[in-house]
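1. coords please:
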Amino acid sequence: MIRRIGLTMLLLACAAAQAQQPQQEESGDAITALTKRYQEQPQAHYLAYLLARFNADAGQQEAALDWLGKLDERGWDLGINPRDFPSLQGNEEFRAIKIELQRQQQRRERGQREVLVNVAGLIPEGLAFDGQRQRYLIGAYNRAQIHAVDLRGKVTRIWASDEALSVLGMTVAADGHTLYAAVNPTAARRAAGDKAFVLLLDLADGRELRRLPAPEAGYLNDLCLLRDGRIVASDSANSRLLQAAPGAAELRLWDEPGHVIAANGVACDDARGAVYVAVYNGISRVDTGTGAAELMDTPRGAAVGGIDGLYLDGNSLVGVQNGFGAGRVLRMRLSGDGESLSRVETLESGIVDLNEPTTGALTPTSFVYIANSQIWKWDDQKQRLRDGQRAAPIMLRRVPLR
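-> Presented below is the predicted three-dimensional model:
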C-alpha cells in the first residue's frame, strides 16, 4: 500500500501523514530528501525513478526526463508503472524513453493463473490462505467485507459490516482456526476520530470473536503473529510498529529506534528472533527482544524497496513490489544469521496479468498473490470508483516455491 499512504510524507519521516500541503510543495521536499540520498547511494537506481516521479509532479519536466534518461543508461529493468508520469504522456521524448525502458524490462513468468475471483465492484487488498478448508480469504479495500474463495473460484462472503471500513493485511493463526485482519476506518471516519483495530474471526463460521483496538495507529497496514502469541502490526501513516501481547486490551506502540520509514508488509521470524518490515528503501530487521531496528544489507544493485506484501518462507522472504516501476514478485534469500539478504531473484515480472499487484499468501508449496488489485481505480475521498473506471474480476496467480 505504499502508493496510497503518501510516499512523500513517509520519505521525510513525518508523523503527520494527514497534513494537507500543495502537491508541488510536497514534491519539492521529497526531491530535496531523495537527491541527498541518491548522492550517498548512487547505485540505488530506484531513487532515480522516484526523483523522476516527483520532478514530474512538481512540473519540472526537463529534470524528470533527465532522471528517466539516467535510468535508461543504467539498464533499469523494472519498467514503468503505466499510471506514473501523467503530465508527460504527450511528450515525444518521454514516449521514446518509455518504449526503451519497457523494452529492457525484465520479463519472467514462473507461475500460472490460479483462480479468478468475480465479486462485483470488489477492490481487494489483503489475502490469506485457509489451509484447513483449502480456500483463499480476500479482504475488501472498498467495503467492510471478507470473502472466501475455494480452489474452483466459488465465492462466499464470511464477514461483513455496515460500518465504513477497509480490510487490509490478514493472516491465519497457526492453529488454523482464527483469522486476524488489519481494519481501518475510511478517510472520513478517521478524520471524525474513528480508530483502526485488528479483527479476529472464527474461520469455521465467520463469527466475529473480538476487536483489538489500536488507538495510537494512524493507519494499520499489515500484521503477523509471533509464536509467543504477540501480534505485530505496521502503522504506515506514522512509520512505526505496534504490538499486543496475549490477553492485551489493545495494540500499543512498539518502542524501537524508528528505522521502519514507510512501514508496510511485515513477516515474523521466530527462529531468528526477528520481524522483517518492508520499508521504502529496503527491508528493515527488528529484533523481537530489544525492538532494535536495522536496515538489512542487500546484494549490490538489488532494488528491494517499495514492497507491499512481505512473507517468510523458510530461509527466504517473498515480496510483492509495487512502490516503483511496473510491479513484480521477488524472492530474497536470508543470510545464515538472518541479518542480511544474500540473493535476490525475480519470480514474476512483465506479464500481462500484473496490474498493481499488492499482497499474497503462502501455501505449503507455492505463493499465491493478487495480480491485479486495481487499487488505483478507487477514490478514497469520494468512496467510489473514479470516473470512467470499472472493477474487473480479480486474478490470483500461483508461483511454485518448491
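2. From here on, just use CA atoms for contacts and neighbour counts.
-> Fine.
3. so where do the helices sit in the stretch 51-200 of the chain?
-> 61-73, 92-103, 187-191 (DSSP state H, counting those that start in this stretch).
4. Now that we have those, can you turn them into a markdown table and tack on mean neighbour count?
-> Supplementary listing: the helices of the stretch 51-200 of the chain in a markdown table, determined by neighbours: other CA atoms under 10 Å:
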| stretch | mean neighbour count |
| --- | --- |
| helix 61-73 | 18 |
| helix 92-103 | 15 |
| helix 187-191 | 15 |
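5. this one next, for a side-by-side:
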Amino acid sequence: MQVFILLLFGLVAGACQSLPPVDPDPAASVDAARELFALAAAADQEGDAATALAAIQQAAALRPNHPTLLYNAAALEAQAGYTAQARLRLAKLARMGVGLNVRAQPAFEGMHGHESFERAADQLARNAEPLGETPLHRSISFGPTQFGPVTKILPEGIAYDAQRDDWYVGGVAVPFIVREKAEAVFSATGKRGVFGMQFDAERRVLWAATAFPPGVSTEADHEPPREWVELLGDNWKGRSLLVRIRVDEQELASVMSHGPVHYGGGVQAVSVPGEQPNSLGDVLVRANGEVLTSDAEGGTIWRVIDPDGWDADSEGPWLERWLQGPELPSPQGMAEAAGFVYLADYSTGLHRIDDDGERRPLVKPEELCDLGIDGLAATEDGRHLIAIQNGFAPQRILWLSLSEDGTAVTDWQVLAAGLPEWREPTLGLVHEGWFYFVANSHWPDFADFENPKGKQGVPEIRKLRLPSTESEQE
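-> Below is the predicted model:
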C-alpha cells in the first residue's frame, strides 16, 4: 500500500530541531536523509513493508523533526501495528503546526476513536484553517513588455524607497524591475529573472540579484551589449549577476560577479576564470554598509567588495565568497539582527553567521520547524525575525523572538497561514511596524516557464501588522 505524501515542499531537506553545535556538513546529512526516504518510498511501492519501515525510521531518527519524515514514519508504523509510536509522531506534527486531515488517510483507520489520536487529529485539522489577515497594500501594474504580458511576471522580490515613497517589484518570468508608477526602471540582463532586491537608502542604490529561472536554458539568452561580449566571451552565458542601479538617474551602474575587471561607460562586469555565482537569490544591505547576496545553487553567500566603487579608477564593486565552511544545500533569505546575519537555508533551516562569515550555534525551540523558509526579515529593533515559510503545509508567516545575545530563538508564533488570497508568498520587508510581502508569486504555475498554466493576476504587495516590540512600547 502506498502511503507516502509530502508535507514539506523541499522533500526530505532537513531537520527542525534544537542543535546547539554547528553541523560541520549540513549537505551530507540532507543527502543521507534523502537517500533513506527514497529507499523507503521505493520499498513501500513494491510492497516490502519491513524495508520501508526500517528505512523511514532511520531517516526520521536522522532528522527527528522533519514533517514529511514524521508523517510517513507514523503512517508505516500504524500499518505495522505500532500505533502508540504513530500517535506520538502525529501529536508532534500537530504541535509543529502542520495542517492535515489524517482522518481521511487509510493508514490511520485503525486508530480512530483513541483519545490521543483524536486530539492530534483535531489540532492538525485546525492548523489547516486560514489564520490572520493580510490586507492589500499595493497592486503593481504596468503595460505589456517585449518579454510577455504583465500578468505573467512571476514577482519574487520587493524593495521600498521611503524618501520617495516608491515601491519596486522584480519579475522572474518577465525580467524587469518595475516601479509602482508603471515605470520599468531596469530590464534584466537577457532572460535572467530578478529575484531578491534591497534598497540602499544611504547610497541611493537598488541592489538586485538576477539569475536564470529553473529550466530556462542559458542558450536562450538575449544578445548582451557588445562591450560585455568582448569582455566576458562565452562566460557571459549561464551567469548569475548582482546588479546595482542608481534609482534617481534610473541608470544601471554595475554588473557584478567574481573578481575585479572593468570596462568603460561607468558599468563594470567581470570575466570569471574560476568559481562564480550560480543562482543569486536574495540581497542584504547591513547596517555597516556591507552588501551580501545569497547563492541558492552555489550553497554560499557572496560579499560585495568596494560597494561604493563607481568608476574604472576604483577596485569595485565585485563579489567574493563570504560564507565559510562547506556549502549549504539551498541558501535563501537573509536578515540582520542582534549583531548577526541570519540565513534561511531552505533545506537545513536557520543559521547564525558572525562578521567573519562563520556559522555559529543557534538554539531553537524543539518543535519549531524552520525548513522551507524563503523570505527572511528583521524588525527595526533587531530582536525579532519574520519568516515566509512557503515550503511548509500550510504556507505561513512566522514571528521568531531572539535572545538578547542573538544566540537563540526563544519563542515563535504563526502570524498568518493558508490564506486564500495567497499564491505562494515569497519575499518581504519591514517598515514602521508592518511586514510587506509579495503575496501572489504564482510559482506553482511556472513548471514550464515558456507556457505557464493558470491565470496569473497583477502582482500584489500585501501587508501584515506585526506584534508590538519592546522598543515600540517604550
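6. How close are the two chains, by TM-score?
-> TM-score for the superposed chains, counting by TM-score structural alignment, normalised by the length of the first structure: 0.77, backed by 369 aligned residues with a CA RMSD of 4.1 Å.
7. before we move on, the earlier item: out of the helices of the stretch 51-200 of the first structure, flag the one nearest S239 of the first structure.
-> helix 187-191 (17.1 Å; CA to CA).
8. thinking again about what came up before, got the helices of the stretch 51-200 of the first structure as CSV, with distance to R384 of the first structure columns?
-> Below are those laid out as CSV (distance: least, CA to CA, whole Å):
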stretch, distance to R384 of the first structure
helix 61-73, 31
helix 92-103, 31
helix 187-191, 12
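9. out of those helices, nearest to D202 of the first structure?
-> Closest of those to D202 of the first structure is helix 187-191, at 26.4 Å (criterion: CA to CA).
10. Against which helices or strands is that closest one packed?
-> Packing contacts for helix 187-191 of the first structure, counted by 3 or more CA pairs under 8 Å, 6 or more residues apart in numbering; DSSP states H and E, involve no helix or strand.
11. T426 of the second structure against G391, yeah?
-> No: counting by CA atoms under 8 Å, T426 of the second structure stays clear of G391, with 10.1 Å between them.
12. what residues do the two have in common as contacts?
-> Here T426 of the second structure and G391 have D374 as joint contacts, going by CA atoms under 8 Å, 6 or more residues apart in numbering.
13. In terms of neighbours, single out the busier of those two.
-> T426 (27 against 21; other CA atoms under 10 Å).
14. How about the contacts made by that one?
-> Counting by CA under 8 Å, 6+ apart, T426 of the second structure touches 156-157, 374-375, 388, 390, 437-439, 441.
15. Mind picking the two most distant members of the residues you listed?
-> Checked with CA to CA, the contacts of T426 of the second structure reach their widest spread between G157 and N390, with 14.0 Å between them.
16. Look at these two and report which has more neighbours.
-> The neighbour count for G157 of the second structure versus N390, taken as other CA under 10 Å, is higher for G157 (31 against 26).
17. what residue of the first structure matches up with the more buried one?
-> Under the alignment (TM-score structural alignment), G157 of the second structure pairs with G126 of the first structure.
18. I'd like to know how far the nearest residue to H258 of the second structure once chain neighbours are set aside sits from V304 of the second structure.
-> Nearest non-adjacent residue to H258 of the second structure, counting by CA to CA, 6 or more residues apart in numbering: L319, 4.8 Å away. Distance from L319 of the second structure to V304 of the second structure, counting by CA to CA, to the nearest Å: 5 Å.
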